[in-house]
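Chemist: heads up, no residue letters with this:
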């Protein structure tokens, strides 16, 4: 394992993974639709991630669609034994790139088989059910039928572990009554902290929390406070945002994405950034509501 990746780990199902992983979303084209602008660069990023010791990749067959999974298989298969690949289902892409629900038992079953085929595996280590009751913010609505479908696919050996994404606390509890949940993937970062209480509860239960949009997503984080703290540490603002998440709670697993090797290295180097109590207090002023 490279020393450039934090040695700190956390459980993801029955595996321990490094707390900084890699999100494959940006390997697809603009708007996460179509092929990458630079296929060679996308392949280089995947190879570099593994060389740097990354052992947790987050992907989905609706990225592209199919693009990121096919790239991952092309570049990394046969996979290193220690590599954990997490995918998500529950959505599909329209002909113009729209994000559409795909929540019926038939659609979910088909999505699992698509992921198996495009990744070239016989079992998916973790499958996150992505709730589409809300687009990028959780909204209430039952997940019972969908989670039951995934539980049945797990019983058949096609899935090893199940997680949930874009969900409320009520939906997590509903899912947990049906099957063990190993991770929750919601929008969260140094500014958007609506899941503070949920993160602490999940940590007490030994469940991983995987924030999407950890650096702001389609609208990257911008803050003079972030820049000031970064300048005092000789780090980039995004490295500070990653370091804050690592120090926020031990159950947080990060999957920052990029299509550039130098950016990947910067993200991984954030594992070495240590924030003082004073810096954390300064950064905490950026939060704007639960």
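Modeler: Nice, thanks for sending it over. All figures in this text were calculated on a predicted structure; none of them were measured in a lab. Residues are numbered from 1 along each chain as shown.

Chemist: C-alpha from now on. contacts and neighbour counts both.
Modeler: Noted.

Chemist: residue 288: neighbouring residues, count only.
Modeler: By other Cα atoms under 10 Å, 11 other residues sit near residue 288.

Chemist: so residue 94 touches residue 100, yeah?
Modeler: Yes. Counting by Cα atoms under 8 Å, residue 94 touches residue 100, with 6.7 Å between them.

Chemist: so residue 201, which state does it fall into?
Modeler: Three-state call for residue 201 (DSSP: H, G, I helix; E, B strand; the rest coil): helix.

Chemist: wait, what's in contact with it?
Modeler: Residue 201 makes no contacts at all, as judged by Cα atoms under 8 Å, 6 or more residues apart in numbering.

Chemist: what segments of the stretch 51-200 of the chain are strands?
Modeler: 56-58, 84-89, 91-93, 99-101, 124-130, 159-165, 181-185 (DSSP state E, counting those that start in this stretch).

Chemist: alongside the first one, take a look at this:
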């Protein structure tokens, strides 16, 4: 289990970003994947306003509302389209953050967001102003816990000076360890670390060592990549996404793999 505030959630989460819903068939398939994730014991699902302008949040609500008591759905705010049909850009203006939080409450059909993450830090707005806005929304009862995404160690320290930080969501994987220092800082502070893009590039790399260790464990390279993350630190909570139930079941089963010291040593020396 990983602590997020006063709540404990399972070590393997699910990232909903990739779920399609453009056709009736795609929507039904996506709903089935989400429901199966919860059946398998997944207790944290990750979404964001960016994913379809809130459509992904609505999909999760359709699949799971009323939510099981143990389920935690986390969403993210802080990116917005610059105009009709235009590209999404980082936007941490207080009015935008408030608008997106209020919208998420409606789309997810909840009175409070259990974990709300700042999707990106807006370099044009003081960090204290962005997180101060989220702190005000927390104090108003609209948010339970606050997280940040794609931060450095220095930015994490600055954020924690403004408000309690429950989670960090940075890109990280077995072959992508740029944020090792951030993960170490999270472990020292007891902050949940949710690596996004947790599997690639390990599963696409033509690496004999990865294939060899996976074979020795009777696992796939994908499962090995997830098992390595779980072994890396007790605060790590991967959020792999998929559109297929079979792949979902494969991902969840990775939590049962155990690396030996020898396996760990062989993998820890790999780089992209």
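Modeler: Noted; the coordinates are in hand. A quick note: this is a predicted structure, and the numbers were derived from the prediction, not measured.

Chemist: overlay them and tell me the TM-score.
Modeler: Put the two chains on top of each other and the TM-score (TM-score structural alignment, normalised by the length of structure 2) is 0.93; 270 aligned residues with a Cα RMSD of 2.1 Å.

Chemist: to residue 109 of structure 1, which of the strands of the stretch 51-200 of structure 1 lies closest?
Modeler: Shortest separation from residue 109 of structure 1 across these is recorded for strand 84-89, at 9.4 Å, computed as Cα to Cα.

Chemist: which element is residue 199 of structure 2 on?
Modeler: For residue 199 of structure 2, there is no enclosing helix or strand under DSSP states H and E.

Chemist: what residue in structure 1 is paired with it?
Modeler: When structure 1 is aligned by TM-score structural alignment, the residue opposite residue 199 of structure 2 is residue 215.

Chemist: quick one: its match and residue 236 touch, right?
Modeler: No. With contact defined as Cα under 8 Å, residue 215 of structure 1 does not reach residue 236; the gap is 11.9 Å.

Chemist: look at the two and report which has more neighbours.
Modeler: residue 215 (26 against 18).

Chemist: follow-up on the earlier one: against residue 288 of structure 1, how distant is the nearest residue to the match of residue 199 of structure 2 once chain neighbours are set aside?
Modeler: Nearest residue to residue 215 of structure 1 in three dimensions, chain neighbours excluded: residue 221, at 5.8 Å (Cα to Cα, 6 or more residues apart in numbering). Distance from residue 221 of structure 1 to residue 288 of structure 1, counting by Cα to Cα, to the nearest Å: 13 Å.

Chemist: same deal with residue 239 of structure 1?
Modeler: 20 Å.

Chemist: with respect to residue 207 of structure 1, which of the strands of the stretch 51-200 of structure 1 lies nearest?
Modeler: Going by Cα to Cα, the one of the strands of the stretch 51-200 of structure 1 nearest residue 207 of structure 1 is strand 181-185, 5.4 Å.

Chemist: same for that closest one, what does it pack against?
Modeler: Applying 3 or more Cα pairs under 8 Å, 6 or more residues apart in numbering; DSSP states H and E, one finds that strand 181-185 of structure 1 makes contact with strand 124-130, strand 159-165, strand 208-209.

Chemist: list the contacts of the shortest one.
Modeler: Contacts with strand 208-209 of structure 1, where a contact means Cα under 8 Å, 6+ apart, come from 10-12, 182-186, 199, 202, 251-253.

Chemist: return the member of these nearest to residue 57 of structure 1.
Modeler: Closest approach between the contacts of strand 208-209 of structure 1 and residue 57 of structure 1, by Cα to Cα: residue 253, at 10.9 Å.

Chemist: and that closest one? What does it align with in structure 2?
Modeler: Under the alignment (TM-score structural alignment), residue 253 of structure 1 maps onto residue 237.

Chemist: do the same with residue 169 of structure 1
Modeler: Residue pairing (TM-score structural alignment): residue 169 of structure 1 is matched to residue 153 of structure 2.

Chemist: next up, the contacts around the nearest residue in space to its match that is not next to it in sequence.
Modeler: Using Cα to Cα, 6+ apart and skipping residues adjacent in sequence, the residue nearest residue 153 of structure 2 is residue 182, 5.1 Å away. The contact partners of residue 182 of structure 2, by Cα under 8 Å, 6+ apart, come to 151, 152, 153, 156.

Chemist: just give me the match in structure 2 for residue 182 of structure 1.
Modeler: Aligned partner of residue 182 of structure 1 by TM-score structural alignment: residue 166.

Chemist: so how far is residue 191 of structure 2 from that match?
Modeler: Noted for residue 166 of structure 2: a distance of 5 Å to residue 191 of structure 2, by Cα to Cα.
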